[in-house]
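Asker: what shape does this take:
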Amino acid sequence: EDQTVKHLLAGKILKTTGDVAHGTQVMQWLEENWFADDAYLKLEGRPVMLVFGPQHFTKGQWLQMASRLRKRPRLYALPHLSQEAGADGAFGWPPVHGGKEIVPAVWRGYLNSLYSRGERGESIIATVFPKFHDIYRQAGLHDSYGSLDDQDGKTFTQTLEFAWRSNSRLIQIATWNDYGEGTTIEPTATHGYRYLETLQKRRKTQSGKAFPFVPDDLRLPIMLYELRKQRAGEKAVTEKLNRASGLLFSSKCAAARTLLTQCRTEGGK
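Answerer: Next up is the predicted model:
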């Protein structure tokens, strides 16, 4: 979020004329530490960069800050700011505003409008969200942006289907764990694995037998975490848990489950 630069200027941490130099330095750091990583998302050979705004830098400043990079990133901005910023495309977000409750007809209209821009040739990152319910008013920060109901999980399912049917090459989940805005899809005591299972089911529908994962696989990381706490300090168990962790990172869930089950039922012996 380039709005942080505004705060650095207001706090006199940056000089008034130092914003572009600071931005250039940050972009160079990103290129060296993130963009060069094989795991970093790239589209047509260029790193993808999403900016929530922009809220400070202008079109010319973005070009200036990227001018020294080996590959200029593909800049995506919010839909109402992307053209003004000279961005390569736009990404969607839960369309809350004015402290209002956003009903399904409103957010469907927002998504239809966004994806129609993609049909006209604009590069659009589709968005999927479960709900929106922020805590800003309760926390005394400022008024709430508004709310968007989860419809007992239907909002996530429906926005996922909208995104899947769009011609967008990329889909963003908004978000993984922003508890402050209530857009969380990671497992919780309230909703369990509902959202991850919905995603997994959609992937399997697309890939068929080529998709090897099952709902129980989603529970293996927490199983590993709990065993690390329960058996902390036990060398033999820790070695098995480290091996199980490596298997999970390699997507070898069946083998990881076997090791974790051994650690739970046999104490790692």
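Asker: make it CA atoms for all contacts and neighbour counts henceforth
Answerer: Noted.
Asker: where do the helices sit along the stretch 151-269 of the chain?
Answerer: 154-165, 194-207, 220-230, 235-249, 253-266 (DSSP state H, counting those that start in this stretch).
Asker: another for comparison:
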Amino acid sequence: MIKNKILASVGIVLALLGCGGDDNSAYVPVVNPPAETFTPVPVQKTNGMKIYMHYMTWFETNQSSDNGQWGYHWTMANRNPNNVDPNGRRDIASHYYPLIGPYHSGDRDVIENHLLLMKYAGVDGLLIDWYGTYNVNDYRMIKENAEQLIALLDDVGLEYAIVYEDRFLQNIVNAGQAPTVTGAAKNDMAYLQSNCFNDANYIHINNQPLLLNFGPITLQTPAEWTSVFSNLNPKPTFLTLWNESGEAGANAAGEYAWVYQNNTHLANFYNNNIAALDVAFGSAYPGFNDFYAQGGGGSWLGWTIDHNNGATLDETLTMTQNAGLDYVQLITWNDFGEGTMLEPTVEFGYNYVEKIRTFAGVQVGNVFTDIGRLYTLRKQHQANAAVQAKLDKAFGYFVSMQPDLAVQTLNEI
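Answerer: Predicted structure coming up:
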């Protein structure tokens, strides 16, 4: 991706120079000091494990959508975010409420806020949930929002990889946009190879681009995956959900853990699966509490994992550390519908990003509330170019690991 450097404004000032009272005095252009350029600097941390965050780009508001309606992931079947309670909270399809309020995933201010919070929590990169390239249902919107996210990742200094959802491939065929499910998937892979796999900040493992699959669900034979990857060079380091790699055969390099029922399943994965896998990703999560039944979005899954005031996250992080893995996937940044969000909320504040920061051993001070203040000022002064320029500078200080200067800049506004 093209790096969008953040530059301080450069002006040329005309100064009147010469001897006092001299009629021959002249205007001479004086150039201000060179523009200040901010290059992202990695967060220093003591935990050598690679920490990746599972991320959703599927949120739309009534301001961002083409039809003026809130997206499904804020409404499900029966919620109306246009209804606001006395506390100022919109009626959304979740038991929990984002600290910055419900948002559009393609909003640059939102993306900036999320990425800075993750950076200062010690997160190395994002694993982006992705539905492919076709214009069916909300898949195109998810793709476009992901592109907005990816465009800013390099400026912040974070990596990324794709988590491919093959479950909806039959919808592409049914819509007449591809002849077969494997054909649709091959087109999606061609897009990733052309637009993502060669990015400098795309995650590579064993010199191959990392690709996760949430399944397999539709493509359930090794022959299908061999066909899907046939035009890729190099082939990806391909990970399936736990216990599913057999469906991809030799195409799979390993598996990743997820969240299910209770922590016993995570312990079983560590004890029984990882020894046989070339690549294994552990998981850590704060809890699980879906809104499907209340939101009319489907049946309740029949189980919950209590957040326990952060104890569940502590336990699953410790389990992953003790398993001796090189990689952990945090589940999730913002799946509000399933209640697995690590994003700051009204209910939990910044508690979860603070716990991740401790786990990572981040060696800089806690500036989460200041990052939140940057977002608030962005929205309060949307039409003020001078203030936005100052906020751009604060962003530059944050990404270049100069948080004291970032806070100083915010205090000037």
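Asker: care to give me the TM-score?
Answerer: After superposition, the two chains reach a TM-score (TM-score structural alignment, normalised by the length of structure 1) of 0.85; 244 aligned residues with a C-alpha RMSD of 1.7 Å.
Asker: ok so, going back, and the helices of the stretch 151-269 of structure 1 as CSV, adding mean neighbour count and distance to G11 of structure 1?
Answerer: Formatted as CSV, the helices of the stretch 151-269 of structure 1 follow (neighbours: other C-alpha atoms under 10 Å; distance: least, C-alpha to C-alpha, whole Å):
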stretch, mean neighbour count, distance to G11 of structure 1
helix 154-165, 18, 39
helix 194-207, 15, 40
helix 220-230, 15, 41
helix 235-249, 17, 42
helix 253-266, 17, 49
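Asker: for L114 of structure 1, find the nearest of those helices.
Answerer: Proximity to L114 of structure 1, assessed across those by C-alpha to C-alpha, is greatest for helix 154-165 (10.4 Å).
Asker: return the distance of that closest one from the chain's centre.
Answerer: Distance, stretch centre to chain centre, for helix 154-165 of structure 1: 16 Å (C-alpha atoms, centre = their mean, to the nearest Å).
Asker: so it matches what in structure 2?
Answerer: Mapped onto structure 2 with TM-score structural alignment as the criterion, helix 154-165 of structure 1 occupies residues 311-322.
Asker: can you report how many residues lie near N174 of structure 2?
Answerer: Other residues near N174 of structure 2 come to 13 when the count uses other C-alpha atoms under 10 Å.
Asker: if we can go back for a sec, can I get the helices of the stretch 151-269 of structure 1 in TSV with distance to S116 of structure 1?
Answerer: Putting those into TSV (distance: least, C-alpha to C-alpha, whole Å) gives the following:
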stretch	distance to S116 of structure 1
helix 154-165	12
helix 194-207	23
helix 220-230	39
helix 235-249	38
helix 253-266	40
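Asker: counterpart of G246 of structure 2 in structure 1?
Answerer: Residue pairing (TM-score structural alignment): G246 of structure 2 is matched to Q83 of structure 1.
Asker: for G182 of structure 1, see how far away that match is.
Answerer: Distance check for Q83 of structure 1 against G182 of structure 1: by C-alpha to C-alpha, to the nearest Å, it reads 29 Å.
Asker: over to K201 of structure 1?
Answerer: Taken as C-alpha to C-alpha, the span from K201 of structure 1 to G182 of structure 1 is 23 Å.
Asker: all helices of the stretch 201-350 of structure 2, in order?
Answerer: Residue ranges of the helices in the stretch 201-350 of structure 2, as given by DSSP H, counting those that start in this stretch, are 222-228, 263-272, 292-295, 311-322.
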